[in-house]
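In: No letters, just coordinates:
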């Protein structure tokens, strides 16, 4: 009995630490766009130091860039500690070893992409990959947190089995998640190409839905807008399908919350156009995009967890 209690306590502690790390990573996903919105992305012309120093002479932009690096380094230390604990503990290694190994690889990739972002002078490709890699890192740690919570409540149960995740009736949720990721990429292109104000009006662009404009940044902005309309359609269909098929209540609620986030995201996009990209609104626009992806991802995970649990309760399993 005592050993079971100890095991449950271990999973609860692991859950709390991984959840804390997930929150910190999400905040860093807001910090990065804030660095860019304040024009601080190249405040330090070198990497990993800033003007050859660990602690350079600070002005506002240098402080924004350097503090972002310090904060990211702090996250790396937490991940390192969590990974060491995982691999020296047989039970944790069995449950979370693959996740933490993947997280470490993503962190290494993120560090390298951060270096390229500076050395390639904010090259759009490296900037977008930097954001996508950070989101993948966040989702992996969030998955670890969810799994640890499940284990703390039901030690002997499986988190998710592939047959519960890769089902025909989950296809819409997968398409929705892919659609949101593509839209985030399109949003990254808008930011990295400075196309946020390429269309001065909304919902049309230069008075037309599909303007015949010679500037590439106008096309980038229009693609981003039509991406938003596509995501809205995919989310509406996914929500309707989940209600029709009587998906678990948690899944339906997460999709409903995703719809609210999408509405807020569209409003933020409109505010960006009419108020000339206010820094706070720009950062929130990125944050809500990540939250939309997170809640849609959690809707898929919640259904897979539910189906796995139902399968384990059936006689003979």
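Out: Arrived safely, thanks for sending. Bear in mind the structure is a predicted one, so any value in this text is a computation, not a measurement.

In: from here on, contacts and neighbour counts on C-alpha atoms
Out: Will do.

In: How many residues are close by residue 170?
Out: 17 (other CA atoms under 10 Å).

In: Not counting sequence-adjacent ones, nearest residue to it?
Out: Excluding the flanking residues, the one nearest residue 170 by CA to CA, 6 or more residues apart in numbering is residue 300, at 7.3 Å.

In: was I right about residue 28 contacting residue 74?
Out: No - contact criterion CA atoms under 8 Å: residue 28 and residue 74 do not qualify, at 10.8 Å.

In: more crowded one of the two?
Out: With other CA under 10 Å as the criterion, residue 28 and residue 74 differ in neighbour count, and residue 28 comes out ahead with 20 against 13.

In: In contact with that one, which residues?
Out: Contact analysis of residue 28 by CA atoms under 8 Å, 6 or more residues apart in numbering lists 68, 71, 72.

In: what sits against the last one?
Out: Residues in contact with residue 72 (CA under 8 Å, 6+ apart) are residue 28.

In: What's the first helix or strand after the host helix or strand of it?
Out: Element membership of residue 72 [criterion: DSSP states H and E] is helix 60-88. Next in sequence after helix 60-88, counting helices and strands by DSSP H and E, comes helix 90-119.

In: And that following helix, what does it pack against?
Out: Applying 3 or more CA pairs under 8 Å, 6 or more residues apart in numbering; DSSP states H and E, we find helix 90-119 packed against helix 60-88, helix 124-153.

In: Adding distance to residue 103, write these out as CSV.
Out: As requested, those are exported to CSV (distance: least, CA to CA, whole Å):
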stretch, distance to residue 103
helix 60-88, 8
helix 124-153, 6
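
In: nearest to residue 159, of those helices?
Out: Across the helices and strands packed on helix 90-119, the minimum distance to residue 159, taken as CA to CA, is reached by helix 124-153, at 5.9 Å.

In: here's the one I want to compare it with:
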């Protein structure tokens, strides 16, 4: 059994990781991803250049990227928060290793999270030094989602939540939940690809695109993952048909995700007696409907910042709720009749 401080820190870290990811979305959506053209500092400093002399020196060192103080601070605040999160995760790993004999503390997940957060830092550096390369930006987003999910799993495990209620579940429910979670992850990746390629407003109407159900789209060009180095991807490099292809794919994925999650919700609410699972079903149903509505609003309202950030946040909440479902199902016994 983990010590109380460990369980509390795991929960705090999970919530903090969610906040860091939402701040990252805000940075990306305000075009501040290159607010500091170097890493880990900002124009070679630990803080954004403020004085006239510091700004002059920074502009001389990085003539291709003049100082924009507001964007620089957005980027640096995100880095500071990510650094604090990394320290939390390292503390969890050290604590797990220290207490593994005394309390039987599991060390695999905390240590893996330490490795993941180091890899996230590398992706963060590449995001800047490779000038917002879409595959790196998408990978950074997925790494953040994985960090949140695993920290939440750790928090649920160490706090003893969602344990067995004595109810039995059908064998296939676990497999279906895993499949729906995979659909959600793929859709999050598509959302990251859409954002990284500045394709969110490739279509400004809904449900049609440019007044057509299937406008001209270049799928071959839209999903090229690697285009070499030395390219500045800020504001995107794809032409409109390629961006339309990305937008259409994301829309199709949204419909598939909506149907998959609602199908799972319907099963949980009509076929399952376990109160915890039914409550999770209600939460899932509400989140997927809100998320779908936010996606439509982004298009019709031309990507307002508040709605765009909320779209990122609710996507993560949807994933966390799916992880909660998977964790809960793991702690339910199978119905012998379903074997």
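Out: That came through fine. Bear in mind the structure is a predicted one, so any value in this text is a computation, not a measurement.

In: deepest of the helices and strands packed on helix 90-119 of structure 1, which one?
Out: Most buried of those by mean neighbour count (mean count of other CA atoms under 10 Å) is helix 124-153; its value is a mean of 20.

In: That helix versus helix 60-88: what angle between them?
Out: 40 degrees (axes from the mean of the first three to the mean of the last three CA atoms, to 10 degrees).

In: and the angle from helix 124-153 of structure 1 to helix 90-119?
Out: Interaxial angle, helix 124-153 of structure 1 versus helix 90-119 (the same axes, to 10 degrees): 160 degrees.

In: Quick one: list the elements packing against helix 124-153 of structure 1.
Out: Counting by 3+ CA pairs under 8 Å, 6+ apart, the packing neighbours recorded for helix 124-153 of structure 1 are helix 2-37, helix 90-119, helix 171-192.

In: again, 6 Å this time
Out: For helix 124-153 of structure 1, the contact count by 3 or more CA pairs under 6 Å, 6 or more residues apart in numbering; DSSP states H and E identifies helix 2-37, helix 90-119 as packing neighbours.

In: Of the contacts of residue 28 of structure 1, which ones are shared with structure 2?
Out: When you map the contacts of residue 28 of structure 1 onto structure 2 and apply both residues aligned by TM-score structural alignment, their matches' CA atoms under 8 Å, the shared contacts are 68, 71, 72.

In: so what corresponds to residue 330 of structure 2 in structure 1?
Out: Using TM-score structural alignment, the equivalent of residue 330 of structure 2 in structure 1 is residue 304.

In: Assign its match to helix, strand or coil.
Out: helix (DSSP: H, G, I helix; E, B strand; the rest coil).

In: and it, how far is that from residue 105 of structure 1?
Out: Distance of residue 304 of structure 1 to residue 105 of structure 1, computed by CA to CA, to the nearest Å: 26 Å.

In: Looking at the two, which has the bigger crowd around it?
Out: Between residue 304 of structure 1 and residue 105, counted using other CA under 10 Å, the more crowded position is residue 304 (24 against 13).

In: That one contacts residue 162, doesn't it?
Out: No - no contact is recorded between residue 304 of structure 1 and residue 162 when judged using CA atoms under 6 Å, the distance being 8.4 Å.

In: Could you save the contacts of residue 28 of structure 1 as JSON lines and add columns showing distance to residue 140 of structure 1?
Out: As requested, the contacts of residue 28 of structure 1 are arranged in JSON lines below (distance: CA to CA, whole Å):
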{"residue": "68", "distance to residue 140 of structure 1": "21"}
{"residue": "71", "distance to residue 140 of structure 1": "19"}
{"residue": "72", "distance to residue 140 of structure 1": "16"}
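
In: To what extent does stretch 18-37 of structure 1 diverge from structure 2 after superposition?
Out: Average distance, stretch 18-37 of structure 1 versus aligned residues of structure 2 after superposition (mean CA distance after the TM-score superposition for structure 1): 0.6 Å.

In: whereabouts in structure 2 does the helix holding residue 72 of structure 1 align?
Out: Helix 60-88 of structure 1 corresponds to residues 70-98 of structure 2 when matched by TM-score structural alignment.

In: what's the spacing between that stretch and its chain's center?
Out: The gap between the average C-alpha position of stretch 70-98 of structure 2 and the chain average comes to 16 Å, counting by CA atoms, centre = their mean, to the nearest Å.

In: what about the aligned partner of residue 269 of structure 1 in structure 2, helix or strand, and which?
Out: Residue pairing (TM-score structural alignment): residue 269 of structure 1 is matched to residue 295 of structure 2. Here residue 295 of structure 2 is covered by helix 275-300, with elements defined by DSSP H and E.

In: picking up where we left off before, on the three-state scheme, the residue nearest to residue 170 of structure 1 is what?
Out: At residue 300 of structure 1 the chain is in helix, as set by three-state DSSP.

In: Give me the neighbour count for it.
Out: Each residue near residue 300 of structure 1 was counted by other CA under 10 Å, and the total is 23.

In: ok, now residue 331 of structure 2?
Out: Burial measure for residue 331 of structure 2: 14 neighbouring residues, criterion other CA under 10 Å.

In: do residue 101 of structure 2 as well
Out: Applying other CA under 10 Å, we find 10 other residues in the vicinity of residue 101 of structure 2.

In: for residue 172 of structure 2, same thing?
Out: Residue 172 of structure 2 has 11 neighbouring residues, counting by other CA under 10 Å.

In: Same check on residue 237 of structure 1?
Out: By the measure other CA under 10 Å, the count of residues near residue 237 of structure 1 is 15.

In: residue in structure 2 matching it?
Out: Going residue by residue (TM-score structural alignment), residue 237 of structure 1 aligns to residue 263.

In: I'd like the distance between that match and residue 257 of structure 2.
Out: From residue 263 of structure 2 across to residue 257 of structure 2, the span is 10 Å (CA to CA).

In: can you check residue 93 of structure 2 too?
Out: Applying CA to CA, one obtains 35 Å for the distance of residue 93 of structure 2 from residue 257 of structure 2.

In: if we can go back for a sec, quickly find the element holding the spatially closest residue to the match of residue 269 of structure 1 that is not a sequence neighbour.
Out: Spatial nearest neighbour of residue 295 of structure 2, chain neighbours left out: residue 311 (6.6 Å); criterion: CA to CA, 6+ apart. Element membership for residue 311 of structure 2 (DSSP H and E) is helix 305-330.

In: Average offset of that helix relative to structure 1?
Out: After superposition onto structure 1, the mean distance of helix 305-330 of structure 2 to its aligned counterpart is 1.0 Å, using mean CA distance after the TM-score superposition for structure 1.
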